[in-house]
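**Student:** Let's see this in three dimensions:
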Amino acid sequence: MIENLLKEMTIREKVGQLNQRLYGWQVYEKVNGRIELTNYFKKEVAYFGSIGWIYGVFRADPWTNRDLNTGLTQEEAFEVSQMIQTYLNEHTRLKIPAFLTEECPHGHQGLDATTVPVNFCSGASWNPGLYQKVQECVAKEIRTTGAHVGLISALDIARDPRWGRTEECFSEDPFLTSCFTEAAVRGLQKEDGHPLVLAVLKHFAAQGASMGGHNAGPVVIGERELREIHLPAVLRSIRAGTSAIMAAYNDIDGVPCHINPFLLWKFLREEGGFEGIVMADGCALDRIAEHFGDPIRAAEEAEVVIVTFGGSSIREFETTFDTNGAALSGSNEMTSGENIDLSDLSVPDCQSELIQELAKLGKSLIGVVITGRPVIVSPLADYFDSLLYVGYPGQYGGEALANIIFGKRNPSGKLAISIPDAEGQLPVFYNFRDTDFNENYLHLSGKPVYRFGYGLSYSNFALEYSEVSLEGKQIIVSGTITNDSTIAGKEVIQVYLKKYTNKWLPRTKILVGFDKSTIYPTENQQFHINLSISELEFLGLIADDLLTVPFIVQIECAKQIVRFRYDPTNTIFKKISD
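**Tutor:** A predicted model of the protein is given here:
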């Protein structure tokens, strides 16, 4: 049927199917209390004779200039979706319905939708299972409107916190990001006879590694860095069954991602076996032509214990935007988002002054950092009795925050992105290559003030016992963790690997597994983390000769670090001391 349809289509009809150029919020208007399809939409249909994709029909924000009065409620959205499909059925030769695509950076970006934590916040939960359930709810809200496709940032790795879109990243780490990427796909596309919505994952690839943290800036990295850091999440998404992948605005070593044969063909199609759709981002192809011719629980688990202060990604309706939705000008109160790249990550002066004045009162002070990226809090940390780093926790964030502050919930988040002490240290991601260079500066340590994987709890945990063994093609990490306090809590056991090789410089360590469990007071709980050699090879985290060379497995839990060295001669793991 599809082959016959393609043979019957004209070139213009095929272009109409593939060219997602319609801004959906421009296809309808409210007139005297009624909703009507616009002449703009009707002319587009008449010209192409076929419309395949319509972007953002139900989006409501300052860029679209749709608000509570001019935008669509969920009930109205479904009505408009039916109007669109009916019109296409009645006014096109082949009667092909259109895919309606919607953004879901913090839940469905439309009226009446639930606002959930952004990726920067979700990654700190170290709970991809919970994130998957949240995305199932997001998918249901999207389908309720009559839309079919969800666009979600799930491939970007946060390597420079100056980048304005850090809020869209799960982590600075490829493995942790991959776990959440898979959860995004399985949540949005959960099948009950057919997928809830089709997932489009963005951005492919290495957008988070731009020079200077500039949005859509050039990326200068080699193939090894690309494969080890930025591509594992892509492979994981393919295996999870993602329907589509969106190319990134940036170039890599001078070749734009949208026309990069290594990325789009060799890696994605030949190596990854991807058979889905590759979608262009916004106006990227036009630019190339120019140049070359349960939301509360989700928020609670992301709170990291380390006066509310920080920043905002809120766009004002006075803001002006580029054609792709990036902010061009507007309120200087915006501190995160597309095109909001910063050279200064400090807390704003007015907030800093307020904190210092409040500290003079001599009362207990709790700091709550609301932000879409790491900000430099070390100059103010001593003023606080405790510090909560909450990101953008969604519409139920206030309730989650109150539950934690008043002891109804125990914080269990771990940082998914390292927090610098000063901009001059950048980058401070944990998985550097292990060389002899001095990481410190003359007047400043090179270490982040709060490292990847760090986070406190009201409970006191202890790693009582641990061991590592090899069973076939699996590394088994097991042990016992104890809660020595009177408060139940959740702890994350983190497993890292460091490989020794004479082929290239290894990284200091790479995350290869983790487990998050609830441990009750005085309880001893066992954990087992299975590391599949083939899985690690598939994600590009190790080479295929892992078991022929020495390497170290490092277990981090409850402020403790335990290391085991693998002996390839005897194929055993031996515990080592520092």
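
**Student:** from here on, contacts and neighbour counts on C-alpha atoms
**Tutor:** Will do.

**Student:** gap between residue 363 and residue 537?
**Tutor:** Separation of residue 363 from residue 537 (CA to CA, to the nearest Å): 53 Å.

**Student:** Of these two, give the one with the bigger neighbour count.
**Tutor:** residue 537 (15 against 10; other CA atoms under 10 Å).

**Student:** pretty sure that one belongs to a helix, no?
**Tutor:** Yes. The assignment for residue 537 is a helix, going by DSSP: H, G, I helix; E, B strand; the rest coil.

**Student:** Wait, it touches residue 512, no?
**Tutor:** No. Between residue 537 and residue 512 there is no contact under CA atoms under 8 Å: 11.0 Å.

**Student:** Can you give me the buried ones in stretch 264-279?
**Tutor:** 264, 267, 268, 272, 274, 278, 279 (16 or more other CA atoms under 10 Å).

**Student:** if we look at that stretch, which residues are touching it?
**Tutor:** Residues outside stretch 264-279 that contact it (CA atoms under 8 Å, 6 or more residues apart in numbering): 200, 235, 238, 242, 243, 244, 245, 246, 247, 257, 258.

**Student:** Could you check how far it is from the centre of its chain?
**Tutor:** 21 Å (CA atoms, centre = their mean, to the nearest Å).

**Student:** Between the two ends of it, how far is it?
**Tutor:** Span of stretch 264-279 from end to end, CA to CA: 11 Å.

**Student:** before we move on, what about stretch 412-427?
**Tutor:** 26 Å.

**Student:** Please report the distance of residue 542 from residue 198.
**Tutor:** 31 Å.

**Student:** So which of the two has more stuff around it?
**Tutor:** The neighbour comparison of residue 542 against residue 198 (other CA under 10 Å) goes to residue 198, with 23 against 20.

**Student:** one more to line up against the first:
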Amino acid sequence: MSTVDMPAASARVRELLARMTLEEKLAQLVGFWVDKGDEAVAPMSGEMSVAAQYEQAIVDGIGHLTRVYGTRPVDPVERAQWLWEQQRHLRENTRLGIPAIVHEECLTGLAAWKAATYPTPLAWGASFDPELVEVVGRAIGGSMRELGIHQGLAPVLDVIRDARWGRVDECIAEDPYVVGLLGTAYVRGLQSAGVHATLKHFVGYSGSRSGRNHAPVHAGSREVRDVLLPPFEMAVREGGVRSVMNSYAEIDGLPVGGVPDYLTGILRDEWGFDGVVVSDYFSVAFLHTMHAIAADLGQAAELALAAGIDVELPTGHAFLAPLAERIRAGLADEGLVDRAVLRVLAQKDELGLLDETFVEPPASVDLDSPRHRALARRLAEESIVLLTNDGTLPLQAPSRIAVIGPNADSPEALMGCYSFANHVLAHHPEVPLGFEIPSVLDRLRTEFPDASISHTPGCAVEGEDRTGFASAVEAAASADVAIVVVGDRAGLFGRGTVGEGNDVDSLDLPGVQRELVEAVAATGTPVILTLLTGRPYALAWAVEGAGAPAAVVQAFFPGEEGGSALAGVLSGRVAPSGRLPVSLPRSAGAQPYSYLHPMLGGPSPVTSADNAPVLPFGHGLTYTRFERSALTTPAAVPAEGEFEASVRVTNVGTRAGTDVVQLYAHDVYASVTRPVAQLLAFQRIALEPGESAVVTFTVPTSRLAFTGRDGYRLVEAGAIEVWVGASCAERETEAVVDIVGPDHRVGTEDRLIVRVQTAAVGDPTRV
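**Tutor:** Reported below is the predicted structural model:
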């Protein structure tokens, strides 16, 4: 008899389970990649099922249909007609009549042909705008639901630990609260449209050694609890997320997908998650082939189910025949299968699939509507970070502009790794993009119609070819200003300079791009260095000292409207308001680095190695100046309470602008070492010249919690320094709060999110 505890489920779902054969149960726990064919999107993925096997595969039903829109460039309307037919077949011609969940990637918008491409998540982080990210999520979810898609494989809640890791552009920030708040906003947006979000990658994936993809993770339990887990907890408890994807990582020798510690012990038992856990692609088989903790695929399937994985994606290599054989041999408990099936059927019931009739597919769809483009443009504009500026920006109607660099006239350079264009169309060069994505050069010509604009790439993103330098130097020497657009090309597993599997051991700009910038700067023409990248690069040479460009502008893959956003920032039509969501590194040798370091983790007189970032987390310039003053807090607060921190923000410049008000804290003395700075909360606020406002943060003391010596998270009594500044490194106005009373052990009843209110000075009504 099974000893597996069964989850709560409706009578309808339990009745369905009771009628199922073992084969029908297992069919609900796998995906089928019907369009996969022989194309390989990932190394070590094994032999794929082909379309000819599909009819036999769905005799017993199917749990998921894998990326029916996102595997090849297919017309969305034609594909919807195909999908509705498949769902009708499952409804009408299988014994139990259970339709499939359809899942797709949606990290930078729906990953399908002709769909809008939004800024990459690292740009979300730079915007510091969770309200906008929620609206974006709702718009993306609307397109997905219209096409019969039920589950999106996003957002990525991995906290950035090492800029060398190729998947940095998929992440939001190096701060857990920023990751959690923006990720939770995306979850709410997507799910409000009727599409289940999927958190990934739970947990530890970004902490791999040396920034190498799939490398072991050797994070201590305190780092896991205090840095890597909080974003997921926020999305579960505050966002109500319905799906989670396991991490490929092995943490201290324990593969997350093969032990119950994380997916069951923390996710379900501690946080109360009652949704479905899906495997990252091929990760069940990896327990056998890569982690070597399972002797065969059947044992891998059993370990995964016991750990808490409910669905094997993208196919059923382990959960079908190998698991069935193991169960029939009496080696595995069928109760593990029943538990997972109950969860999957409950999800299908929640999505309405058990009642869906699939009458008519959409006759037309607009996946790149004006609303999509407007949202993509706004998010791109808010995400651009002005790193340095000697006053050259905004440009004052130059008559001659030299536009130089390999990314200046490259639409692909505006898009992240998981955009459909870079993820799929790279395999289909004969197929057009299917949507409009003007390059930076295109939009500069629109932005400055009266200027004479010349263009030369100068060099490629990669490689050692310098033959284009001479024409670049000549163009710059003849211009009033040179806009040099350099950076990355996103791709997968060796196709590009950043993206999944494209990890690096250097944080210098790829190829000879730095040499190109320096050659152009040597002409004496003012240079606007414009970066289109998926990671922060080591840019001390461009930020510090003599010979640096007149201005440096950072854009993290800003999407289809990124060219317009960048042109607007350079002209002054758009006021820059982005902030660095990740520290600008000193060097590759300083990695891994986080601003959340304890005292001994920063620069020190006892070492000659300097790991201080070139620019700190939270940094970003504007075209005006903000003054932050009069921070007020209570003198003391109980350890289980909350406190208000109010600060006055004034635009003391001559232009309208948006400030990102950043509230930081430092626990002066604690029972374990604490970071020298920790972001407690933030808020965007737009102010006209001379205008002031008061921003009030209501901070639950749980924001100051950490894992104590006994392994439990607690709020400890003691003095807390609190400040507001333009970045984590600037204390513009300060206060001290004493945490008093007995220490407080943090539980699931404690709030995780800071409430924020703003009030115009002189207006007693807070808005």
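
**Student:** still on that earlier bit, from the buried residues of stretch 264-279 of the first structure, which is closest to residue 4 of the first structure?
**Tutor:** residue 278 (23.3 Å; CA to CA).

**Student:** counterpart of that closest one in the second structure?
**Tutor:** Taking TM-score structural alignment for the superposition, residue 278 of the first structure sits opposite residue 277 in the second structure.

**Student:** ok, the spatially most central residue of the second structure - contacts?
**Tutor:** Central residue of the second structure (CA atoms, centre = their mean): residue 171, 3.3 Å from the mean position. Taking CA under 8 Å, 6+ apart, we find residue 171 of the second structure in contact with 121, 122, 156, 157, 158, 159, 160, 179.

**Student:** Can you name the residues that contact residue 683 of the second structure?
**Tutor:** Per CA under 8 Å, 6+ apart, neighbours of residue 683 of the second structure: 128, 129, 660, 661, 662, 756.

**Student:** Of those, which are still contacts in the first structure?
**Tutor:** Retained in the first structure (both residues aligned by TM-score structural alignment, their matches' CA atoms under 8 Å) from the contacts of residue 683 of the second structure: 660, 661, 662.

**Student:** now, which of those residues lie within strands?
**Tutor:** 660, 661, 662 (DSSP state E).

**Student:** counterpart of the second one in the first structure?
**Tutor:** By that I understand residue 661 of the second structure. Match for residue 661 of the second structure (TM-score structural alignment): residue 493.

**Student:** now its match: how far from residue 21 of the first structure?
**Tutor:** Applying CA to CA to residue 493 of the first structure and residue 21 of the first structure gives a distance of 46 Å.

**Student:** rewinding a little: for the match of residue 661 of the second structure, give its distance to residue 188 of the first structure.
**Tutor:** 27 Å.

**Student:** Between these two, which has more neighbouring residues?
**Tutor:** Neighbours were counted for residue 493 of the first structure and for residue 188 using other CA under 10 Å; residue 188 has more, 29 against 21.

**Student:** Surely that one touches residue 134?
**Tutor:** No. Using CA under 8 Å, residue 188 of the first structure is not in contact with residue 134; the gap is 9.0 Å.

**Student:** got the end-to-end distance for stretch 470-489 of the first structure?
**Tutor:** 31 Å.

**Student:** Residues touching it, excluding its own?
**Tutor:** Under CA under 8 Å, 6+ apart, the answer for stretch 470-489 of the first structure is 410-412, 457-469, 518-534, 571-573.

**Student:** From the chain's centroid, how far away is that stretch?
**Tutor:** 27 Å.

**Student:** again, but for stretch 108-116 of the first structure
**Tutor:** 18 Å.

**Student:** Where does it end up in the second structure?
**Tutor:** Under TM-score structural alignment, the match for stretch 108-116 of the first structure is residues 110-118.

**Student:** rewinding a little: which of the buried residues of stretch 264-279 of the first structure lies closest to residue 429 of the first structure?
**Tutor:** residue 267 (25.5 Å).

**Student:** gap between the closest one and residue 387 of the first structure?
**Tutor:** Taken as CA to CA, the span from residue 267 of the first structure to residue 387 of the first structure is 43 Å.

**Student:** now residue 520 of the first structure
**Tutor:** 24 Å.

**Student:** higher neighbour count, those two?
**Tutor:** Taking other CA under 10 Å, residue 520 of the first structure and residue 387 do not tie; residue 387 has more neighbours (22 against 18).

**Student:** For residue 366 of the first structure, see how far away that one is.
**Tutor:** Distance from residue 387 of the first structure to residue 366 of the first structure, by CA to CA: 6 Å.

**Student:** same deal with residue 177 of the first structure?
**Tutor:** For residue 177 of the first structure relative to residue 366 of the first structure (CA to CA), the value is 30 Å.

**Student:** just residue 507 of the first structure next, same as before
**Tutor:** Residue 507 of the first structure is 36 Å from residue 366 of the first structure, by CA to CA.
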